[in-house]
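1. Got a predicted structure here, sequence first:
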Amino acid sequence: MAGARVLIAGNFHWQAGFSQTVAAYVEAAGEAGCEVRVSGPLSRMDEQIPRHLPVEPDVRWGTHLVFMFEARQYLSDEQIELAGSIPRHRRLIIDFDGHWGGVATAGDSSVGTHPVEQWQRLYSTLGDLVLQPKAGPLPDGAEFFPCFGMPRLVRHPLELGRERDCDLQYIGSNWGRWEPFLEVVEAARRARLRRIRVCGRWWDGETCPGFEDITSAEPERLAGVDVRPPVPFGHVVTEMGRSVITPVLVSPLVADTGLLTARAFETLASGSLPVLPAAAEFMSFLYGGGAEPLMLGPDPAATLGRLTGEFERHAELVGRIQEQARARYNYPRLLGELLAFFR
């Protein structure tokens, strides 16, 4: 839709991968023949976002409006009324956490405290179309859109070689990922992988207020693991490439609902060897038909040992998957597909 001026409304935080996804849309806009900006009046954001994303102060600038929702409902009644400045047929919702249709369970604190019924009333007020990045059957009234894509920076594993700073590393916050990460760490220990690192929040015993149940950890069980702060905005893919292996870990919400995340693509693009635990195997279709050797499987230690012991063979496999994913899931193409949804 050439010439479209797309406003994105969301709850933006500097360290959140959600913000990096929006940055990818902004960067791809020129190639897709449109403009993309963050709507200042219709969003919440921390003080760092305006330094990195274009924030538009006037809702009337936009010809199209995309609401993006994760865990929190961020709109006030006044903001909902202001959104009416853009015609309803040019507004849509991207439902990252599956609030529409009750995909996300009401008892899961990771989806926030807004009841499912209120989410559905909100979405019905905002627009007629809800998009979900959900593998498998969709609820009535929703359509599939992957939302996430391959970063522009893609490093071939052979380009980086097998000599890395880490044998295994995970980058991301402990948002319901404590048990999955601990399982991978224990498998890495059995496989005699010594250099293990995790970067992110809530791995050190601190918790997120109000979400203690899904951010708690037992840091004493990470003896020998290098625990570091979050990776700065825009550096996740590069930092992932410093490790031979990077697991794709998912929260219970993601595992239960089949909702996709950006991490599957970021890990693939980094040049690290991605591994998919059982809970994340539903994402394997994003990697095409060659993903099976990258699944952690019933003997995770043996899988990790095979990946490191036969690095070159698996590096060539990942390189082929990178090319397939880049052709299908590049952001200019995704942005064109998003604009095609508007009536």
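-> All right, it came through fine.

2. only C-alpha atoms for contact and neighbour calcs from this point on.
-> Will do.

3. any chance you could map the strands in the chain?
-> Secondary structure of the chain (DSSP state E): strands at 5-9, 11-12, 35-39, 44-45, 55-56, 64-69, 91-95, 130-132, 142-144, 166-171, 196-199, 226-228, 243-247, 273-275.

4. To residue 286, which of those lies closest?
-> Residue 286 lies closest, by Cα to Cα, to one member of the strands of the chain: strand 273-275, at 12.3 Å.

5. coming back round to it: pick the most deeply packed of the strands of the chain.
-> With neighbours defined as mean count of other Cα atoms under 10 Å, these peak in mean count at strand 273-275, which reaches a mean of 28.

6. roughly how far out does it sit from the chain middle?
-> Put simply, strand 273-275 sits 16 Å off its chain's centre (Cα atoms, centre = their mean, to the nearest Å).

7. and if you look at stretch 260-269?
-> Remark: stretch 260-269 is offset 7 Å from the chain centroid, using Cα atoms, centre = their mean.

8. what about residue 109, how many residues close to it?
-> If you count neighbours by other Cα atoms under 10 Å, residue 109 ends up with 17.

9. swap in residue 141?
-> Neighbours around residue 141, by other Cα under 10 Å: 11.

10. Check residue 85 too.
-> The burial count for residue 85: 14, using other Cα under 10 Å.

11. For residue 36, see how far away the residue lying closest to it once chain neighbours are set aside is.
-> If you skip the residues right next to it in sequence, residue 85 has residue 60 as its closest partner in space, 6.6 Å away by Cα to Cα, 6 or more residues apart in numbering. Distance from residue 60 to residue 36, counting by Cα to Cα, to the nearest Å: 14 Å.

12. same thing with residue 24?
-> Using Cα to Cα, residue 24 is found at 10 Å from residue 36.

13. neighbours around the residue lying closest to residue 98 once chain neighbours are set aside, how many?
-> Leaving aside its chain neighbours, residue 98 sits nearest to residue 104 (5.0 Å; criterion: Cα to Cα, 6+ apart). Residue 104: 21 surrounding residues under other Cα under 10 Å.

14. Use this one as the comparison:
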Amino acid sequence: MSRPRIAIAGNLRWNAGFSETVANYVAAAPGVGCEIAVAAPVSRMDAEVPKHLPVVEDLGWATHLVVMFEARQFLSDEQRELVSSIPRARRVVIDFDGHYDPDAATEVGPGPVTAWRELYRELSDLVLLPKLGGRLPPGAAFFPCMGMPATVRRPPLHGDTDYDLQYIGSNWWRWDPLTEVVEAALAAEPALSRIRVCGRWWDGEVCVGHERASANEPGWLRERGVEVAPAVAFGRVVAEMGRSLVSPVLVRPLVAGTGLLTPRMFETLASGSVPVLPPAAEFMAELYGDGCEKLMLGKDPATTLGRIATNRRTYARVVAEIMERVRERYSYRRVLDDLLGFLGCRGDGR
């Protein structure tokens, strides 16, 4: 077969981590002997995405199709018909949010888990899930989906960051864990007082239809001196994270309950910021290895954050070691090569 041409079907937006993952696939594609582009006929995207990602208007360009689902089902009936123009054996579904997993039936859908399963079975015989541990349903296989981006910098040893603590991402079941970290940062010795939060639904506004998932207390962050900034566009997330000494990895209930990987687990490492982990992220030891324990906030998060601020050299070494471990297994080149294996068209190597 000639060089594989892989079309991506997805719901892509300028401020979604999902789009950042696709951009990394595109960058890694030449190294594994394939081409990747977003398939416009079977995707939804905003006006910014085509400025940053290759887009094809004719699905006939593709030899293989990868259908990616995150929060919602985006395919119309007509688009579902178009998918069938690619042979079934050359299609896979990537399920970022674990909708196909019976253990993940507790979070906002939309639609019951049976509807997701029926949709996925219609589209492909194989569903790829980024689930670290536990059982997988029939027809599913582990695939990390995302990987380790290029490193922006090494972990900081000195006071050369714009922020002491920063979180980049939307408030989606993350209000309580975020406010707990903010309170701990302000109570730490020394205090981590230069704090920024970037993203949607942090200061009054909520996601219509999902008010419970995006609930927040207007003014709470600003009253504590926290800078509230807009969402960060894909392609800039890792660099913006690197402006902070500490970046918490906040895991929503679905992620904690099922052991799903998320882009932030990789991006925070690549930024050089110190990724601190709440108790709900204990399962990440399988990803980060032995150094994970040193990054756990534990029962006294204020003390932990103060220790990081005063022992930067120690934590820089811990994070650097984890960086190398994760990059060896989860470089985007290796992740993409694994995807080619699932599609039956593995490229030139890792």
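-> Perfect, I can see it now. As the structure is a computational prediction, the values presented were derived from the model and not from experiment.

15. before we move on, the earlier item: looking at structure 2, name the residue matched to the residue nearest to residue 85 of structure 1.
-> Matched by TM-score structural alignment, residue 60 of structure 1 corresponds to residue 60 in structure 2.

16. Its match: neighbour count?
-> Neighbours of residue 60 of structure 2 under the rule other Cα under 10 Å: 12.

17. For the residue nearest the centre of structure 1, list the residues it contacts.
-> Central residue of structure 1 (Cα atoms, centre = their mean): residue 262, 2.8 Å from the mean position. Contacts for residue 262 of structure 1 were tallied using Cα atoms under 8 Å, 6 or more residues apart in numbering; they are 17, 21, 148-149.

18. Try it again at 10 Å.
-> Contact analysis of residue 262 of structure 1 by Cα atoms under 10 Å, 6 or more residues apart in numbering lists 17-18, 20-21, 146-151.

19. Around the closest residue to residue 57 of structure 2 other than its chain neighbours, count how many other residues there are.
-> Closest residue in space to residue 57 of structure 2, ignoring its immediate chain neighbours: residue 40 at 5.3 Å, by Cα to Cα, 6+ apart. Neighbour count of residue 40 of structure 2, defined by other Cα under 10 Å: 19.

20. Kindly report the same for residue 292 of structure 1.
-> Residue 292 of structure 1 - counted by other Cα under 10 Å - has 14 other residues nearby.

21. That one against residue 283, yeah?
-> No. Checked against Cα atoms under 10 Å, the pair residue 292 of structure 1 and residue 283 is beyond contact range at 11.3 Å.

22. need the contact list for the residue nearest to residue 153 of structure 2 when sequence neighbours are not counted.
-> Spatially, and ignoring its direct neighbours in sequence, residue 153 of structure 2 is nearest to residue 272 (5.3 Å; Cα to Cα, 6+ apart). Residues counted as contacts of residue 272 of structure 2 (Cα under 10 Å, 6+ apart) are 151-156, 238-239, 241-247, 316, 319-320, 323.

23. one step back: give the contact list for the match of residue 60 of structure 1.
-> With contacts defined as Cα under 10 Å, 6+ apart, the neighbours of residue 60 of structure 2 are 7, 39, 85-86.

24. repeat for residue 13 of structure 2
-> Contacts of residue 13 of structure 2 (Cα under 10 Å, 6+ apart): 19-20, 44-49, 233-234.

25. Most neighbours among the residues you listed, which one is it?
-> residue 20 (25 neighbours).

26. related to what we said a few turns ago, now the strands of structure 1 in TSV, with distance to residue 181 of structure 1?
-> Shown next, in TSV, are the strands of structure 1 (distance: least, Cα to Cα, whole Å):
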stretch	distance to residue 181 of structure 1
strand 5-9	32
strand 11-12	26
strand 35-39	34
strand 44-45	29
strand 55-56	36
strand 64-69	26
strand 91-95	26
strand 130-132	26
strand 142-144	29
strand 166-171	8
strand 196-199	9
strand 226-228	12
strand 243-247	8
strand 273-275	12
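
27. Could you check how many residues crowd around residue 3 of structure 2?
-> Per other Cα under 10 Å, the neighbour tally for residue 3 of structure 2 reads 14.

28. correct me, but it touches residue 34?
-> Yes. Between residue 3 of structure 2 and residue 34 there is a contact at 5.4 Å, judged by Cα under 10 Å.

29. Return the distance of residue 290 of structure 2 relative to residue 328 of structure 2.
-> Residue 290 of structure 2 is 15 Å from residue 328 of structure 2, where distance means Cα to Cα.

30. no, scratch that, I was asking about residue 41 of structure 2
-> Going from residue 41 of structure 2 to residue 328 of structure 2 by Cα to Cα gives 36 Å.

31. So between those two, which is more surrounded?
-> Shown here are residue 41 of structure 2 and residue 328; by other Cα under 10 Å, residue 41 has more neighbours (17 against 12).

32. which residues touch that one?
-> Shown in contact with residue 41 of structure 2 (Cα under 10 Å, 6+ apart): 9, 55-59, 75, 78-79, 82-83.

33. just the helices in structure 2 please.
-> For structure 2, the helices defined by DSSP state H cover 17-28, 49-52, 77-83, 113-123, 175-187, 220-223, 237-241, 253-258, 263-271, 285-288, 292-295, 301-310, 312-330, 332-343.

34. out of those, which comes closest to residue 96 of structure 2?
-> helix 17-28 (8.5 Å).

35. which parts of that closest one are buried?
-> Within helix 17-28 of structure 2, the residues scored as buried using 16 or more other Cα atoms under 10 Å are 17-26, 28.

36. how much does it stray from structure 1?
-> For helix 17-28 of structure 2, the mean deviation from structure 1 after alignment is 0.4 Å (mean Cα distance after the TM-score superposition for structure 1).

37. what's the angle between that helix and helix 332-343?
-> Relative orientation of helix 17-28 of structure 2 versus helix 332-343 (axes from the mean of the first three to the mean of the last three Cα atoms, to 10 degrees): 90 degrees.

38. circling back to that earlier point, output the contacts of residue 13 of structure 2 as a markdown table; include the columns distance to residue 110 of structure 2.
-> A markdown table is the format used below for those (distance: Cα to Cα, whole Å):
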| residue | distance to residue 110 of structure 2 |
| --- | --- |
| 19 | 21 |
| 20 | 23 |
| 44 | 17 |
| 45 | 19 |
| 46 | 21 |
| 47 | 25 |
| 48 | 26 |
| 49 | 24 |
| 233 | 25 |
| 234 | 25 |
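
39. of all those, which comes closest to residue 121 of structure 2?
-> residue 44 (21.0 Å).

40. so what's the residue nearest to that closest one when sequence neighbours are not counted up against?
-> Among residues not flanking residue 44 of structure 2 along the chain, residue 11 sits closest, at 4.7 Å (Cα to Cα, 6+ apart). For residue 11 of structure 2, the contact set (Cα under 10 Å, 6+ apart) comprises 18-19, 42-46, 67-75.
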